[in-house]
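Asker: Take this sequence and fold it.
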Amino acid sequence: MTSPTTREPYSYRVDPAVPDFEDSGPITFMDGECVLCTFGARLIARFDKDNQFKICRVQTPLGQSVLAHYDLSIGDPESWLLLVDGRAYTSLDAMIRAGRLVGGVGWLLQPLRILPRKLQDWLYLRLARNRYAMFGRTDMCAVPDPRLRAKLME
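Answerer: Take a look at the predicted model:
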């Protein structure tokens, strides 16, 4: 299995299983049924002053095909994926990078970079595997926030 971060930039563009999509800015692929992920999507929508981010739920056909390209699945705890300039990032690394790019309260994630990678991975996996039990389920599309709706990709 190839790690998402070791794939060539924009490799999904030549994958016939991945439909064409607008990728000129950062795109987060996240669980649209997770309360915590929906909260993160709202923060991105609120603090993305340059209006550069797009958000795609992993439950959509586009989300599923992009995850499959990177050997991830919806049920995989590492399914939080960030594409920036065609490069893929997953897990806590993706969240930290997204926080830096979006600004605002996203900068609060930056101190996590000093943690050793193994500890970052351990923390992220504990949270990701238990996200439904800890925070519950929701439907990101049911959120009436117009800023968030404008960023959603299908």
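
Asker: can we go C-alpha only for contacts and neighbour counts from here?
Answerer: Will do.

Asker: what sits against Leu92?
Answerer: Gln120, Asp121, Tyr124 (Cα atoms under 8 Å, 6 or more residues apart in numbering).

Asker: One more pass at 10 Å, please.
Answerer: Shown in contact with Leu92 (Cα atoms under 10 Å, 6 or more residues apart in numbering): 78, 80-81, 98, 109, 112-113, 117, 120-125, 128.

Asker: can you tell me which helix or strand it belongs to?
Answerer: Taking DSSP states H and E as the criterion, the element that holds Leu92 is helix 91-102.

Asker: gap between that helix and the chain center?
Answerer: Centroid separation for helix 91-102 versus its chain: 9 Å, with Cα atoms, centre = their mean, to the nearest Å.

Asker: about what we covered before: determine which two of the contacts of Leu92 are furthest apart.
Answerer: Ala98 and Trp122 (19.3 Å; Cα to Cα).

Asker: out of those two, which sits in the busier spot?
Answerer: Ranked by neighbour count (other Cα atoms under 10 Å), Ala98 and Trp122 place Ala98 first, with 25 against 12.

Asker: so that one makes contact with Ala88?
Answerer: No. Using Cα atoms under 10 Å, Ala98 makes no contact with Ala88, being 11.6 Å away.

Asker: Before we compare anything, build this one as well:
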Amino acid sequence: MPDDHAMPVLLYDGVCGICNRSVQTILRFDRRGTLRFAALDSDFARSVIERHPGLQDLDSMVFVQNPDRPDERIAVRSAAALQVLSYLGGPFRLLLAARLIPAGLRDWLYDRFAAIRYRLGGRHDTCPVPSPDVRSRFLDV
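Answerer: A predicted model of the protein is given here:
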């Protein structure tokens, strides 16, 4: 298994029903098994936000490559979703055609969906605890 610190991390809204179902879907199709997860309100996410002040007040998924390293890179909103699709590979790569849509329009659509995500998918009172077989892939659980 690769160095834990080099494995990517997806920051997500831990109380969002759609976000949690998306994480479960990613887990089901993640052939490499190296993507890790952390809720946006976790200590890990707070440390990422401290290193990237532009993320302050951001309510979006964040894909973190090489976390806590000098070459750490982040992607937010639609770029983060595209990073997840690229990471998953296989048939998900077909959806990467969305890169042809200008980033501003992709992010506008992402923000419109994010604004109604609780109405569409519900909201948990707390971040659900992952099952024991994948718990090690969740940071700050």
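
Asker: tell me, the helix holding Leu92 of the first structure lands on which residues of the second structure?
Answerer: Aligned by TM-score structural alignment, helix 91-102 of the first structure falls on residues 77-88 of the second structure.

Asker: The matching stretch against the first structure, how far on average?
Answerer: Here stretch 77-88 of the second structure, set against the first structure after superposition, deviates by a mean of 0.9 Å using mean Cα distance after the TM-score superposition for the first structure.

Asker: Can you show me the helices along the first structure?
Answerer: 35-47, 61-69, 91-102, 117-129, 131-135, 146-151 (DSSP state H).

Asker: List the contacts of Cys141 of the first structure.
Answerer: Gly32, Glu33, Thr38, Arg57, Leu148, Arg149, Leu152.

Asker: unless I'm mixing things up, Val84 of the first structure is touching Met95, no?
Answerer: No. If you go by Cα under 10 Å, Val84 of the first structure and Met95 don't touch, sitting 12.0 Å apart.

Asker: Need the overlap of contacts for the two.
Answerer: Joint contacts of Val84 of the first structure and Met95 (Cα under 10 Å, 6+ apart) are Thr28, Leu101.

Asker: Leu109 of the first structure: neighbour count?
Answerer: Leu109 of the first structure: 16 neighbours (other Cα under 10 Å).

Asker: how much space between it and Arg46 of the first structure?
Answerer: Using Cα to Cα, to the nearest Å, Leu109 of the first structure is found at 16 Å from Arg46 of the first structure.

Asker: now Gln52 of the first structure
Answerer: For Gln52 of the first structure, the distance to Arg46 of the first structure (Cα to Cα) stands at 12 Å.

Asker: can you list residues touching both of the two?
Answerer: In contact with both Gln52 of the first structure and Arg46: Val102, using Cα under 10 Å, 6+ apart.

Asker: Show the contacting residues for Ser24 of the first structure.
Answerer: Ser24 of the first structure touches Gln52, Phe53, Lys54, Leu83, Val84, Asp85, Gly86, counting by Cα under 10 Å, 6+ apart.

Asker: Counterpart of it over in the second structure?
Answerer: Ser24 of the first structure maps onto Ala6 in the second structure, by TM-score structural alignment.
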